[in-house]
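K.L.:
coords below, sequence missing:
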């Protein structure tokens, strides 16, 4: 289990359902922050652009499925003096988006220089995280980031709040990759030294190893995955196709794929399904390396240990 920083602390996020329904326009704020985040879908886009707050300087993100990468996400990041007009234009020019996010402030204190800095930094951060395909043609020019030192510090704090609020509203494009993925150039023993390693050793001969880090289940490079078993893939077939297309899964020997790179899954079951080429319960398929204890048993023991320490 990942180590928790002693510097973490609680934050209060207020999520307001504008029309009182869970699928309607949403407004998210953080206590003590002037930022206003609005989240809309195609059906609530008109409600978004009718908000008076959008006639302010701010930034916006359009996000949806990536047609060129099965199971992937494509996003576009922009900024404007009037978010309302620019987000309308961008939405008309792009067919992929399903979610629109607009960020302004309650006191309208962002300048053109501020939002251009935020746009450039968001594009850079999203590219570094490498969780989505960016639809932005080029990165904003470097001079757009030049702000006085005090303004830069304020905008970095603004970004820190966005990194908290965006995952809450369903967008992970800024979330850093787990160490086991991001530090792939270092030996696997160093990257996973503080994590429990899990394994699948199947009667078919396939073998795989993984670690859990910050809620993500990372299958390590060198792990194997069965291919063409004939089982009907109800849930994860498209994901596996995408991994092959990306070169993460490459042909190996004896009817198996091999993970050429570590890959982060959102659950042990997704990872097990790709490894075994069939829908699987990862909580029982994965076992602590060298033991018969399942992931489920290990997780239960971790929860009990945490309860005793409270």
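P.N.:
Perfect, thanks for sending it. Because the structure is a prediction, the values reported are computed rather than measured.

K.L.:
can we go C-alpha only for contacts and neighbour counts from here?
P.N.:
Will do.

K.L.:
which residues of the stretch 51-200 of the chain fall in helices?
P.N.:
All helices of the stretch 51-200 of the chain, identified by DSSP state H, counting those that start in this stretch, fall at 83-93, 112-129, 149-168, 179-182, 188-191.

K.L.:
what number of residues lie near residue 254?
P.N.:
10 (other Cα atoms under 10 Å).

K.L.:
One more to weigh against that first structure:
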């Protein structure tokens, strides 16, 4: 596995739309890789089960929404014959789509898939982007050479998953980033730290936010209260503290949560020299 701060290798991805629909049954492959992904929405589950690849060992992901909390949810599994195993999940109502990974050279064994499943469950739980439905991890010990091969296989799976709409394993940001990339939002002596991401803006764990909602917080009051209920925003003395990294859809949403009311993220977030985010991005264009 690549460590934090390392750059993924460039890759050519081939996606085949089995029925012509970009959201329907499709396969995905990376050049010079022995793995293959097959994904489908629940509405095409029967077509997926007929795929010959699913008669092989593999790992799979059921993704959807937790009916109790409304949060993204994921189930991670493995099987020697994937089709038979995922067919048994037809009675679970939370999931809307399924992604399967198999090996084109048929060299995946039961120990390999258990190793991958254990790693993936552990990663998903640590990242916390989705609720992991699995009650426990499995995992398996492998010889050193096999575990090295499976770590490479896992790396490719993680590279493909976001392309296929699964973001449960997308670590929000590498904190070991350059200091010049860190942005700060300050209010009433409190400081939050964050960074632009490819899909929004992440506020780092340990950042501080105001305790009280401002009159302008009508749009964000419910979101702040939800974060407090989940323990992501925790009261400490006379302020709130982020207990984990949280990615928001925009810098403005992130700033509004920190400041307790409507805020313009392009002016609220500044670098260590006080330069506003909007100005920083304007200078880069």
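P.N.:
Noted; the coordinates are in hand. What you are looking at is a predicted structure, and each value in this text was computed from that prediction instead of being measured.

K.L.:
now the helices of the stretch 51-200 of structure 1 in CSV, with mean neighbour count?
P.N.:
Putting these into CSV (neighbours: other Cα atoms under 10 Å) gives the following:
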stretch, mean neighbour count
helix 83-93, 16
helix 112-129, 20
helix 149-168, 15
helix 179-182, 20
helix 188-191, 14
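
K.L.:
Relative to residue 205 of structure 1, which of the ones you listed is closest?
P.N.:
Nearest to residue 205 of structure 1 among the helices of the stretch 51-200 of structure 1 is helix 188-191 (22.3 Å), distances taken as Cα to Cα.

K.L.:
Next one: the residue lying farthest from the centre of structure 2 from residue 260 of structure 2, what distance?
P.N.:
The centre of structure 2 is farthest from one residue, residue 215, which by Cα atoms, centre = their mean lies 33.1 Å away. To residue 260 of structure 2, residue 215 of structure 2 is 9 Å away according to Cα to Cα, to the nearest Å.

K.L.:
What's the separation between the aligned partner of residue 23 of structure 2 in structure 1 and residue 17 of structure 1?
P.N.:
In structure 1, the residue matched to residue 23 of structure 2 (TM-score structural alignment) is residue 23. The gap separating residue 23 of structure 1 from residue 17 of structure 1 is 8 Å, by Cα to Cα.

K.L.:
now do residue 150 of structure 1
P.N.:
Here residue 150 of structure 1 is placed at a distance of 35 Å from residue 17 of structure 1 (Cα to Cα).

K.L.:
What of residue 119 of structure 1?
P.N.:
From residue 119 of structure 1 over to residue 17 of structure 1 the distance is 27 Å, taken as Cα to Cα.

K.L.:
Then residue 31 of structure 1?
P.N.:
As judged by Cα to Cα, residue 31 of structure 1 and residue 17 of structure 1 stand 17 Å apart.

K.L.:
Mind checking which of these two has more residues around it?
P.N.:
residue 17 (15 against 10).

K.L.:
For that one, give its distance to residue 24 of structure 1.
P.N.:
Distance from residue 17 of structure 1 to residue 24 of structure 1, by Cα to Cα: 7 Å.

K.L.:
Residue 146 of structure 1 too?
P.N.:
Counting by Cα to Cα - residue 146 of structure 1 and residue 24 of structure 1 are separated by 38 Å.

K.L.:
Also residue 151 of structure 1?
P.N.:
Distance from residue 151 of structure 1 to residue 24 of structure 1, by Cα to Cα: 35 Å.

K.L.:
about what we covered before: count of neighbours near the match of residue 23 of structure 2?
P.N.:
When neighbours are defined as other Cα under 10 Å, residue 23 of structure 1 has 13 of them.

K.L.:
A strand includes it, no?
P.N.:
No. Counting by DSSP: H, G, I helix; E, B strand; the rest coil, residue 23 of structure 1 falls outside a strand, being coil.

K.L.:
Show me where the stretch 151-285 of structure 2 has its strands.
P.N.:
Taking DSSP state E, counting those that start in this stretch as the test, the strands found in the stretch 151-285 of structure 2 are 183-187, 190-197, 200-203, 208-210, 233-236, 239-242, 246-248.

K.L.:
and the equivalent of residue 258 of structure 2 over in structure 1, what is it in contact with?
P.N.:
Aligning on TM-score structural alignment places residue 258 of structure 2 opposite residue 275 in structure 1. Taking Cα atoms under 8 Å, 6 or more residues apart in numbering, we find residue 275 of structure 1 in contact with 206, 208, 224, 225, 226.

K.L.:
what about 10 Å?
P.N.:
Contacts here follow Cα atoms under 10 Å, 6 or more residues apart in numbering; on that basis residue 275 of structure 1 touches 200, 202, 206-208, 219, 223-227, 240, 256-259, 269.

K.L.:
count of residues packed around residue 95 of structure 1?
P.N.:
Around residue 95 of structure 1 there are 10 other residues, counting by other Cα under 10 Å.

K.L.:
close enough to count as contact, it and residue 76?
P.N.:
No. Using Cα atoms under 10 Å, residue 95 of structure 1 makes no contact with residue 76, being 11.3 Å away.

K.L.:
Give the equivalent position in structure 2 for residue 242 of structure 1.
P.N.:
Matched by TM-score structural alignment, residue 242 of structure 1 corresponds to residue 226 in structure 2.

K.L.:
How about the contacts made by that match?
P.N.:
220, 232, 233.

K.L.:
which one of these is nearest residue 7 of structure 2?
P.N.:
Among the contacts of residue 226 of structure 2, residue 232 lies closest to residue 7 of structure 2 (Cα to Cα), at 29.0 Å.

K.L.:
Let me see the contact set for that closest one.
P.N.:
Neighbouring residues of residue 232 of structure 2 by Cα under 10 Å, 6+ apart: 205, 224, 225, 226, 240, 241, 242, 243, 244, 245, 246.

K.L.:
Just give the nearest non-adjacent residue to the most centrally placed residue in structure 1, would you?
P.N.:
The centroid of structure 1 falls nearest to residue 172 when counting by Cα atoms, centre = their mean (3.0 Å). With sequence-adjacent residues excluded and distances taken as Cα to Cα, 6 or more residues apart in numbering, residue 172 of structure 1 is closest to residue 166, at 6.7 Å.
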